[in-house]
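Peer 1: Give me a model of this one.
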Amino acid sequence: MSEQWQQPQDQPQWGGGGQAPQQTSGKATAALVLGIVSILCVPLIAGIIGVIIGGQAKKEIDSSGGRLGGRGMAQAGVILSWIGIAWGVLVIILAVAGAFSS
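Peer 2: Prediction:
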């Protein structure tokens, strides 16, 4: 009795074609991390790099034809990076003003 089991032909076949799952852009993740770091630690350095990488990530995602996701992460990274840059500039202005007022 060496019968092989076969699925009846009237049953739908699963796991065939279809679209691959959407992947998140690595640059989008990096932009978000840099945006957070720019607020917490090194505002100017991480902020500038975060804005650049976030812009690249958005272009990469838009040109991928739906293959890549994470545009919201990239946008959040850019926004947080700009906030970090503004925070860094404010700290520098206050430090310079404090140095001259003494």
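
Peer 1: From now on I want contacts and neighbour counts done on CA atoms only, so please keep to that.
Peer 2: Will do.

Peer 1: what does stretch 42-51 contact?
Peer 2: 30-32, 34-35, 37-39, 77-82, 84-85, 87-89 (Cα atoms under 8 Å, 6 or more residues apart in numbering).

Peer 1: Sequence B follows; please return its structure for comparison with A:
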Amino acid sequence: MTYPPPGYQQPYFQPPDHPQATTIVILGVLGLVLCQLLGPVAFVMGGRALKEIDNSGGAIGGRSTVLAGYICGIIATVIVVIAILVVIAAVLIALVAGTSTTSTY
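Peer 2: Okay, here's the model as predicted:
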């Protein structure tokens, strides 16, 4: 039996990345930085891609790239939800403040 020379590394199979990995990370980062409405898209797409990668048995790679986009999508989605809640609260406060003032004519 012959052994490889010292320092020789065996080549290994690296599975191809998920076809949407780059798209998900771009949407996640853009959702975090520019347009938070892209965050939920990255969040949903990332969740689906992570399930496909986990169920592939090692045939599909790119899990870390998809996970980065997924996490950015979660953060952007939380920002969107908080912004919507702040706007709703401001409108309600304005309505209550507008109706509670009485005129003394």
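
Peer 1: Filter the contacts of stretch 42-51 of the first structure down to the ones in helices?
Peer 2: 30-32, 34-35, 37-39, 77-82, 84-85, 87-89 (DSSP state H).

Peer 1: if I line the two up, what does Leu34 of the second structure land on in the first structure?
Peer 2: The alignment partner of Leu34 of the second structure in the first structure, by TM-score structural alignment, is Cys41.

Peer 1: what residues are up against its match?
Peer 2: Taking Cα under 8 Å, 6+ apart, one finds nothing in contact with Cys41 of the first structure.

Peer 1: Quickly note the distance from Gly54 of the first structure to Lys27 of the first structure.
Peer 2: 7 Å (Cα to Cα, to the nearest Å).

Peer 1: before we move on, what about Asp62 of the first structure?
Peer 2: 13 Å.

Peer 1: Of the two, which one has the most company?
Peer 2: Lys27 (24 against 14; other Cα atoms under 10 Å).

Peer 1: ok, the residue lying closest to that one once chain neighbours are set aside - how many residues close by?
Peer 2: Nearest non-adjacent residue to Lys27 of the first structure, counting by Cα to Cα, 6 or more residues apart in numbering: Ala57, 5.1 Å away. Neighbourhood size, Ala57 of the first structure [other Cα under 10 Å]: 26.

Peer 1: tell me which element the residue mapped onto Ala57 of the first structure from the second structure falls in.
Peer 2: Using TM-score structural alignment, the partner of Ala57 of the first structure in the second structure is Ala49. Element membership of Ala49 of the second structure [criterion: DSSP states H and E] is helix 39-55.

Peer 1: Hmm, Arg67 of the first structure is touching Gln23, no?
Peer 2: Yes: counting by Cα atoms under 8 Å, Arg67 of the first structure touches Gln23, with 6.7 Å between them.

Peer 1: the more surrounded of those two?
Peer 2: Arg67 (15 against 12).

Peer 1: Could you find the closest non-adjacent residue to that one?
Peer 2: Counting by Cα to Cα, 6+ apart, Gln22 is the residue found nearest to Arg67 of the first structure once chain neighbours are left out, at 5.4 Å.
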